[in-house]
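Novice: quick one, what's the 3D model for this:
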Amino acid sequence: MFVFVFPSSLAVSAQEQGGAVEMQVTPLFGGNYARGKWLPLSIVLRNSGAATEVLVAVSIPNAQVRNTLTVNLAGGAEQRVVLYAAMDDQTRELRVSLEQGATVLVEQRLEVRPRSGERIMALVAERPLQLQLPLRQELFELPFLPLNQPLNELPDQLAGLSSLALIFFNDSDTSALTPAQLDALSAWVSSGGHLVLGGGPGAERSLAGLPPTLVAAALGPERALDTSFLGSYADAPPPAQLSGITLQPITGTLTFGPNDAPLWAQRDLGYGRVTQLAFDPSALGAWPGGPQLWDRLLIPPLIIRLPTGVEFSPDYAREQLASAAVLNLPTVNLPNSTPLFLLLAIYTILIGPGIALLLRRYDRQALGWFVLPTTALLTALIALGIAVSLRADERVISSVTLVEQVGDTVARARTFTGMVSPRDELVALNAPASALVRPLRAISGGFGSVEGLNGDIAQQQEQFPVPIVPWQLRGVFGDDLVEFPALDVQLTFGQAAIQAVVRNTTGRTLNAVVILYGEQLVRVGDLAPGEQVVKTWPPASGLGEGYPIGTAASAIVLADEREANLGVGGRLTREFLTRQQLLDAAVSRGSLDPAEGPLVFAFLESTPLALDFAADGAARNSTTCLH
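Specialist: Predicted coordinates for the structure are as follows:
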């Protein structure tokens, strides 16, 4: 049976008039989203009046936080913008408003639909792609939800692709993709996405603009394909004939089918996968075995089963662990007490022998009743002034960052930051305009609990105010792709031993660099920019040494530091706990076993994605882990 895309089943577009400004809102992917992800909204603004500035805001009903975007509209202009809505688990409606100052020009509602454990698949094709997918009732789990997606509207933010389990390019000219779209696509695959590339006559167009990392095979001449292999993927006999192209797999690619002309090739990239077909998928439209083939072939590379549902990426688990690391707050900055001690010493000298000797010398002992109280009063006033001027700023800020390499020059950075203040205040948050920011997920830990925040969170804006509630840890986390040259790590095979060659090509100082594979650890140490270190792999170990199978990565990496970081009562220091939780977050895959590696970890002196509360004088700590 053919499954057609039916985005019109949802309220995918709404248009309203607000004075001289008209707004049309269309949620991408037909309003379907994976739980807790982002949903991009395509918004067209038409201004028939004079130049003006408007605010577009989106919120979940009854929520106290909004995602906003400020737009400068020229007179008589039409402008398309994309606003990202931070979704929860069950929302079926969004409220979008167009505002000017304190006036709401337009407010409208959009129907959206949460999808849990469904294979949301974007079909990017010049002509409608008809796949013979299995029906929902025919599958025990992971039903398909195919949605047509124009190439030019493919999100250029990783967050915009986060709801998708699969993206299928077929006879679509990918050379039209922008660098930002390609970076987002590469990062999406590395994070657990499955990219499928159609073959046949349109294969060259589908590969035209893709980087080598997203291609599994070079293209050869057209030929008739041997279809007998398809019989192992379905109960039906293979199709009698199938034409396609010859796939010439690159290094590290698995092929399926005859060696001289495979039917498809696959390569893994991070947690995700690229599948490249030799044939046009539409050619199997009449084959009865099509549903079984696509069910087995179009599978998410990573399936994480949690009590709350199924996830196709480790993002949720990592966000939970990283948010918990924010709870390791620094201690309050203590004031400099030296001026008070000096004042006390001077007062002691004066009130003791100093004034008495002075009055006796001038034979004015009778003035003692006035001089002594006056000196005490003046000293108290001076002490009060010093205490007020040197009083401690009781605000504390904690920030952690995970940096994950997703390309040769691009990394995904996620920064989690929280602040505690003794008073109600509105604090400016500085963030890169390209980063998407949302409230921290609520979580409790040994040092208290962390909450999100209320108010407006601006997008494409470098600073916006954040309301802080007294004595409550409130915070946000930001997600962005940043320019970050990849660390050069190679394993070389010699006659005597295997060597790990590590060269710091990041342009930053790297601290505590380690290489981990399973329970085998090599400590590289600190690396200055451009520095190279060669280590023997695996490390030599004696009888009875080493770590048991299944030992947590953080326990292995930080084993040598544990004793030195035991504080009063045998409690580990907060700095140690922060590094431990970041390492756990880096390898976490939810309910699945942690990633084994080989993995490279390092700690950076500064974060490439700074989310900074403008609070001068506040105590701060910041930890950044590269993995």
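Novice: every contact and neighbour count from this point should use C-alpha atoms.
Specialist: Fine.
Novice: okay, helices next: where are they in the stretch 51-200 of the chain?
Specialist: With DSSP state H, counting those that start in this stretch as the criterion, the stretch 51-200 of the chain has helices at 158-161, 179-190.
Novice: which neighbouring elements make contact with the longest helix belonging to the chain?
Specialist: Ranked by residue count, the top helix of the chain under DSSP state H comes out as helix 368-390. Judged by 3 or more Cα pairs under 8 Å, 6 or more residues apart in numbering; DSSP states H and E, the packing partners of helix 368-390 are helix 338-349, helix 355-361.
Novice: on that earlier part again, can you put the helices of the stretch 51-200 of the chain in a markdown table and add mean neighbour count?
Specialist: Formatted as a markdown table, these follow (neighbours: other Cα atoms under 10 Å):
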| stretch | mean neighbour count |
| --- | --- |
| helix 158-161 | 24 |
| helix 179-190 | 23 |
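Novice: I'd like those helices as JSON lines, with distance to Ser97 appended.
Specialist: Below are the helices of the stretch 51-200 of the chain laid out as JSON lines (distance: least, Cα to Cα, whole Å):
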{"stretch": "helix 158-161", "distance to Ser97": "20"}
{"stretch": "helix 179-190", "distance to Ser97": "27"}
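Novice: what does the longest helix of the chain rub up against?
Specialist: Pro335, Asn336, Pro339, Leu340, Leu343, Tyr347, Ile351, Ile355, Ala356, Leu359 (Cα atoms under 8 Å, 6 or more residues apart in numbering).
Novice: if any of these are buried, give me the ChimeraX selection for them.
Specialist: The ChimeraX selection below is limited to those of those classed as buried (16 or more other Cα atoms under 10 Å):
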select :340,343,347,355,356
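Novice: save the contacts of helix 368-390 as JSON lines, and put in distance to Glu596 too.
Specialist: As requested, those are arranged in JSON lines below (distance: Cα to Cα, whole Å):
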{"residue": "Pro335", "distance to Glu596": "46"}
{"residue": "Asn336", "distance to Glu596": "48"}
{"residue": "Pro339", "distance to Glu596": "55"}
{"residue": "Leu340", "distance to Glu596": "56"}
{"residue": "Leu343", "distance to Glu596": "61"}
{"residue": "Tyr347", "distance to Glu596": "66"}
{"residue": "Ile351", "distance to Glu596": "71"}
{"residue": "Ile355", "distance to Glu596": "76"}
{"residue": "Ala356", "distance to Glu596": "78"}
{"residue": "Leu359", "distance to Glu596": "82"}
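Novice: please give the structure of this sequence too, so both can be compared:
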Amino acid sequence: RTRAAVAFVSLDDLPTAPAAWNSLDILILNDVDTGQLNGAQQTALTQWVETGGQLVVTGGPGWQKTAAALTDLLPVALSGSESVDDLPALRVAGGTPFRDPGPYVVASSSLRSGELLVHQDGLPLLARQPWGRGQVYFLALDPKLAPLVDWDGSQALWGLIAGDTPQPPYWGAGFRNGYAAGEAVSALPGLALPSALALGLFLLVYVVAVGPANYVILNRIGRRELAWLSVPALVLLFSILAYFTGFQLKGNDVVVNQMTLLHGPLGGDTVRAQTLLGLYSPRRSRYDLTLPGDALARPFERTYGAIGGAGHIDQVTRGGDLVIENVRVDVSAVETFIVNSYQPAPAIAGSATLGLAGGSVILEANVQNNGDVTLENATLLIGGRAISLGDMPPGDSASTRTAVGAAAASGGSPALAPGGFGIIPPPGSGAPLTNNAATILGTSNYYEEPVAQARYQLLSAVDESFYGGSSSVHVPGDVVTLVAWAQTPQLDARIDRDSYDSLATTLYLLEMPLTQGLVAGNNVSLPLALLNWSIFEESGVYEATPQNLFLSEAAVAFEYVPWREFQRMSVTDLTLVVLPESSQLSQPPPDLSLWDWEQALWQPVPDAGWGETVVVDYGRYLGENNAVRLRIATPTYGVQIGEVYPQLTGELD
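Specialist: Just a heads-up that it's a prediction; the model follows:
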């Protein structure tokens, strides 16, 4: 993130609806009486932190009122305040001397949990503890008073806090493709159009009945002059038949369909939810749609690009419930809405460990379904790789022990797995959900199966905002994500009718911490699955990703950084892997260049071709945290690259 916006708010401005907090990244509470927060605000604050918010609570003279309602969240146990003449540890952290002389008022405390970022002889000055996906900081001074108020080092202090804000996975932004979202929630079972075969048979019977059959019958009875009556009668009969058939196909019942993306840390109390809501009506009518009062809702239209649109409603009111009033639905149409809410975390437990065995990097994971719903097509997502666990009924557990990378062979060259280099994720646009759709949906025939097709559109609504662009996606490298489906509603959605049908689908994306079980001294080779990547620069590329990359007189440069577990690895070998698509074997390979961190320029890689190219004198191409920048260019029209990445081999410290 390169830009930030700051808003100054009072406690009264803090919303009671938890989902309204999603627009905040960091909240600083300074010299305010948090005891004035009502119960709904306190609950919303806690849920916001647990699902990814960053809370900063300050001390100074007003420490007591500021921490009044937050003692359970703080990483420290507060005991009072004291005056100190100097804070040399803080000066060192800020890198510059104070402008104002002491004494300074500091809130006295002791570390209860978490870690001390800055302390003066054991007195916490800045402490932090994780809270779910979020974090809570305690700053023992008042930033409006000395020494912080006009200190040049304050920027470094706040930069330490803001810079530590974790980047959420890309699906944390929710649905971003309006067309795919509309297609998903509008795909209702039983409302599909008749097949081409059925239409063809109907037309064939109609033509035969009106033409040859009508003639044969009238000719046999010797009354061919009656054709002026029989032909219109048959046309009317078939028209009535077609009308009633169509009426039955479109259904007679109003349908409320909800499809929810549920994401957050596994084992927490609360997760964030975003729901696509579709209201189908077989005839033109108006409805009032009622939702829980702590939800946020707005209409959207089925258009390409970002989700937006005014819809066909009068207004949205909030009392005990949230009511979308006077929703106007046309004949056999679906009005669509997007709803943000917080939901109780599902009762699912799990653990994941990355280790070494038999020359391979091994993922060992276990998932336990302690809830009362069946998890359909449960899948583990690690980097760009999906591992199927199958269906998990209530009370069921599933385990996997799967190779996700290969250790180097004794001669120092990377070991090859059957069919490729290490473990290679499926090719695609760089969006892991749709890339692995066959595994996540449990079928590769999702274009033909109605339920699977709707679920595929739901995945596309998350992923396809990146289609045709040059955006990289962030998949956390220190977690394994559980992906699963359930046919359970997350919202109590009602309309002002006595009779209507309700449909529900939930997509779970729940993150399990990944434990480092790797031991020192092993020669390990990292595949693309264990590298995070981003675009460094690009020119003329339609869709820039390290997989399924199409280049036509264009160039792109990626920056690859190993997962955190491998960022301190002592690299002993750098090999460039460039895999062609099977249909491109006769094409010349692209030109490769590596970024020289010492000279700050691109260096061409001589004799680079398809497959593996070993890089000599590789040290100058390794940046901080073993980062590697690789540039791919081609003057040739239509070169399709299946996969391109730097394969690092080394010793784990």
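Novice: related to what we said a few turns ago, nearest to Thr417 of structure 1, out of the helices of the stretch 51-200 of structure 1?
Specialist: Closest of those to Thr417 of structure 1 is helix 158-161, at 18.7 Å (criterion: Cα to Cα).
Novice: ok, average deviation of the closest one from structure 2?
Specialist: For helix 158-161 of structure 1, the mean distance from the matching residues in structure 2 following superposition reads 3.6 Å, by mean Cα distance after the TM-score superposition for structure 1.
Novice: residues in contact with that helix: which ones?
Specialist: Contacts of helix 158-161 of structure 1 (Cα under 8 Å, 6+ apart): 37-40, 84, 155, 184-185, 187-188, 436, 479-481.
Novice: highest neighbour count among those residues?
Specialist: Neighbour counts for these, by other Cα atoms under 10 Å, peak at Trp188, which reaches 29 neighbours.
Novice: ok, the corresponding residue of structure 2 for it to Tyr342 of structure 2 distance?
Specialist: Matched to structure 2 by TM-score structural alignment, Trp188 of structure 1 sits across from Trp48. Taking Cα to Cα, to the nearest Å as the measure, Trp48 of structure 2 falls 9 Å from Tyr342 of structure 2.
Novice: which neighbouring elements make contact with the strand ranked longest in structure 2?
Specialist: Secondary structure of structure 2 read by DSSP state E shows that its longest strand is strand 501-516. Contacts defined by 3+ Cα pairs under 8 Å, 6+ apart place strand 501-516 of structure 2 against strand 255-265, strand 348-357, strand 479-486.
Novice: dump these to TSV, plus distance to Phe247 of structure 2 and mean neighbour count.
Specialist: Listed next are those as TSV, based on distance: least, Cα to Cα, whole Å; neighbours: other Cα atoms under 10 Å:
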stretch	distance to Phe247 of structure 2	mean neighbour count
strand 255-265	15	25
strand 348-357	43	18
strand 479-486	31	24
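Novice: okay, those strands in CSV with distance to Val578 of structure 2 next?
Specialist: Shown next, in CSV, are those (distance: least, Cα to Cα, whole Å):
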stretch, distance to Val578 of structure 2
strand 255-265, 34
strand 348-357, 26
strand 479-486, 27
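Novice: so which residues make contact with the longest strand of structure 2?
Specialist: For strand 501-516 of structure 2, contacts defined as Cα under 8 Å, 6+ apart pick out 253-266, 350-355, 478-490, 565.
Novice: let's go with 7 Å and repeat that
Specialist: Strand 501-516 of structure 2 is contacted from outside by 253-266, 350-355, 478-489, 565, using Cα atoms under 7 Å, 6 or more residues apart in numbering.
Novice: for stretch 99-117 of structure 1, buried residues please.
Specialist: Under the neighbour-count criterion of 16+ other Cα under 10 Å, stretch 99-117 of structure 1 has 99, 105-117 buried.
Novice: and for stretch 609-619 of structure 1?
Specialist: Using 16+ other Cα under 10 Å as the test for burial, stretch 609-619 of structure 1 gives Leu609, Ala610, Leu611, Asp612, Phe613, Ala615, Ala618, Ala619.
Novice: equivalent analysis for stretch 68-75 of structure 1, please.
Specialist: Buried residues in stretch 68-75 of structure 1, counting neighbours by 16+ other Cα under 10 Å, are found at Thr68, Leu69, Thr70, Val71, Leu73, Ala74.
Novice: residue contacts, the second one?
Specialist: Leu69 of structure 1 makes contact with Leu55, Val56, Ala57, Leu83, Ala458, Gln459, Gln460, according to Cα under 7 Å, 6+ apart.
Novice: show me what the second one aligns to in structure 2.
Specialist: For Val56 of structure 1, there is no aligned residue in structure 2 (criterion: TM-score structural alignment).
Novice: circling back to that earlier point, how about the helices and strands packed on helix 368-390 of structure 1 in a markdown table, adding distance to Gly289 of structure 1?
Specialist: A markdown table is the format used below for these (distance: least, Cα to Cα, whole Å):
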| stretch | distance to Gly289 of structure 1 |
| --- | --- |
| helix 338-349 | 83 |
| helix 355-361 | 105 |
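Novice: of these, which approaches Gly192 of structure 1 most closely?
Specialist: Of all those, helix 338-349 comes closest under Cα to Cα, at 56.1 Å.
Novice: any idea how far apart the tips of stretch 186-196 of structure 1 sit?
Specialist: OK, stretch 186-196 of structure 1 end separation, Cα to Cα: 13 Å.
Novice: ignore what I typed, I meant stretch 273-292 of structure 1.
Specialist: Length of stretch 273-292 of structure 1, first residue to last, Cα to Cα: 20 Å.
Novice: for it, buried residues please.
Specialist: Neighbour count says stretch 273-292 of structure 1 has 273-281, 283-285, 287-292 buried, by 16+ other Cα under 10 Å.
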